[in-house]
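S.K.: Fold the following, please.
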Amino acid sequence: MAYRANYALVNVSAHLGPDADELDVPWAEFVGDATSEFEFTVPTDRATDPYVGLQAFRVDEYGHELQINGESLGGFDVPPANGWQYWEDAITETELVEGANTLRVVRDESHDDAFAVNNVTVHWREPVE
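M.R.: The predicted structure is shown next:
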């Protein structure tokens, strides 16, 4: 069976943290401990090998989560890095479904970490018919 790659780009543009004054990121909306759910569409019921790539700024702690369809990804969803980073993580704890899916970023409230997330891209392979 032949496959093709597909993706959905989700512009999050969010500043997460305990205080809106923690970061100077005027392009990002301060959302506190979690973003709202962002919806993206998957046009097939046979999405395979899904993973996400995300752009994050000034993450200081482990423990923050990226949720797909209400389920956190396994492992480190948003690991620490100075400045900007691009991180990829496999989607293993949930499945993409045909039609509407959701994405949400949740800050680990046990730390005073403040960070920003810009774009998140959800990737998958789908059969060519």
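
S.K.: C-alpha from now on. contacts and neighbour counts both.
M.R.: OK.

S.K.: Measure how buried the closest residue to Leu16 other than its chain neighbours is and give me the count.
M.R.: Residue nearest to Leu16 in three dimensions, not counting chain neighbours: Gly32, with 4.9 Å by Cα to Cα, 6 or more residues apart in numbering. Counted with other Cα atoms under 10 Å, residues neighbouring Gly32 total 17.

S.K.: any idea how far Phe115 is from Gly32?
M.R.: Distance from Gly32 to Phe115, counting by Cα to Cα, to the nearest Å: 10 Å.

S.K.: Ok, Val31 next?
M.R.: Val31 is 11 Å from Phe115, by Cα to Cα.

S.K.: What of Val10?
M.R.: From Val10 across to Phe115, the span is 17 Å (Cα to Cα).

S.K.: and those two? which has more neighbours close in?
M.R.: Just comparing Val10 and Phe115: by other Cα under 10 Å the higher neighbour count belongs to Phe115, 25 against 17.

S.K.: ok, the more buried one touching Phe57?
M.R.: Yes: using Cα atoms under 8 Å, Phe115 is in contact with Phe57, at 5.7 Å.

S.K.: run this one through as well so I can compare:
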Amino acid sequence: MIRTVFAAACFASLPFAALAESHITGDAEAGEKVFRKCMACHAVGADAKNKVGPVLNGVVGRAVGSIEDFRYSDALQQLNADGVVWTPEELAAFLEKPRDYAKGTKMAFAGLRKEDERQDVIAYLATFGADGM
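M.R.: Prediction:
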């Protein structure tokens, strides 16, 4: 009984991002190359700033539409209100066809059709904490 309570307490204390990262199967190095397709609108890293799209530092495990100084579409604001979190699975679904995932999104990108590219870019994004490190 004590072990069960202790294990539950330890599990509950893990950051969500660490749990989300456990489902990441892609290759971060390959994802850095895939991310070049995203760089016109998004940035990552310590000096990243919002562009047409929000900064993606710490996106894995973060609530959808939650960068305070970025103006999101109504579709992403609704997902935020619904409590949706950018898990690797949610990101993969969004990246496959953003407009199908979030009807009304401002994101003009058609999507990443290849599963391995989606997984790789998610693995790359997971290497950045909220501070860009």
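
S.K.: And the TM-score between them?
M.R.: Superposed pair, TM-score by TM-score structural alignment, normalised by the length of structure 1: 0.27. Supporting alignment: 69 aligned residues with a Cα RMSD of 5.7 Å.

S.K.: Tell me the buried residues in the helix or strand containing Lys33 of structure 2?
M.R.: Applying DSSP states H and E as the criterion places Lys33 of structure 2 in helix 28-34. Within helix 28-34 of structure 2, the residues that qualify as buried are Ala28, Ala30, Gly31, Glu32, Val34, counting by 16 or more other Cα atoms under 10 Å.

S.K.: Which is the succeeding secondary structure element to that helix?
M.R.: Taking DSSP H and E, what comes next after helix 28-34 of structure 2 is helix 74-81.

S.K.: can you give me the strands for structure 1?
M.R.: Along structure 1, the segments classed as strands by DSSP state E run 3-16, 29-32, 38-42, 48-59, 65-68, 71-72, 81-90, 99-106, 115-127.

S.K.: so who does the residue nearest to Gly53 of structure 1 when sequence neighbours are not counted touch?
M.R.: Counting by Cα to Cα, 6+ apart, Gly53 of structure 1 lies nearest to Glu88, which is 4.2 Å off, once chain neighbours are set aside. By Cα atoms under 8 Å, 6 or more residues apart in numbering, the residues touching Glu88 of structure 1 are Tyr51, Val52, Gly53, Leu54.

S.K.: Next, count neighbours for the last one.
M.R.: Spelled out, that is Leu54 of structure 1. Leu54 of structure 1: 22 neighbours (other Cα under 10 Å).

S.K.: My guess is it contacts Tyr86. True?
M.R.: Yes: the pair Leu54 of structure 1 / Tyr86 is scored as a contact, 5.6 Å apart, by Cα under 8 Å.

S.K.: which residues are common contacts for these two?
M.R.: Residues touching both Leu54 of structure 1 and Tyr86 (Cα under 8 Å, 6+ apart): there are none.

S.K.: quick check, Phe94 of structure 2 in a helix?
M.R.: Yes: assessed by DSSP: H, G, I helix; E, B strand; the rest coil, Phe94 of structure 2 belongs to a helix.

S.K.: Help me confirm that it comes into contact with Pro88.
M.R.: No: counting by Cα under 8 Å, Phe94 of structure 2 does not reach Pro88; the two are 9.9 Å apart.

S.K.: what about those two, which has more around it?
M.R.: A count of neighbours by other Cα under 10 Å puts Pro88 above the other of Phe94 of structure 2 and Pro88, at 25 against 18.

S.K.: Okay, the more buried one and Ala75 of structure 2: tell me how far apart.
M.R.: Distance from Pro88 of structure 2 to Ala75 of structure 2, by Cα to Cα: 19 Å.

S.K.: Over to Glu96 of structure 2?
M.R.: When Glu96 of structure 2 is compared with Ala75 of structure 2 (using Cα to Cα), they lie 17 Å apart.
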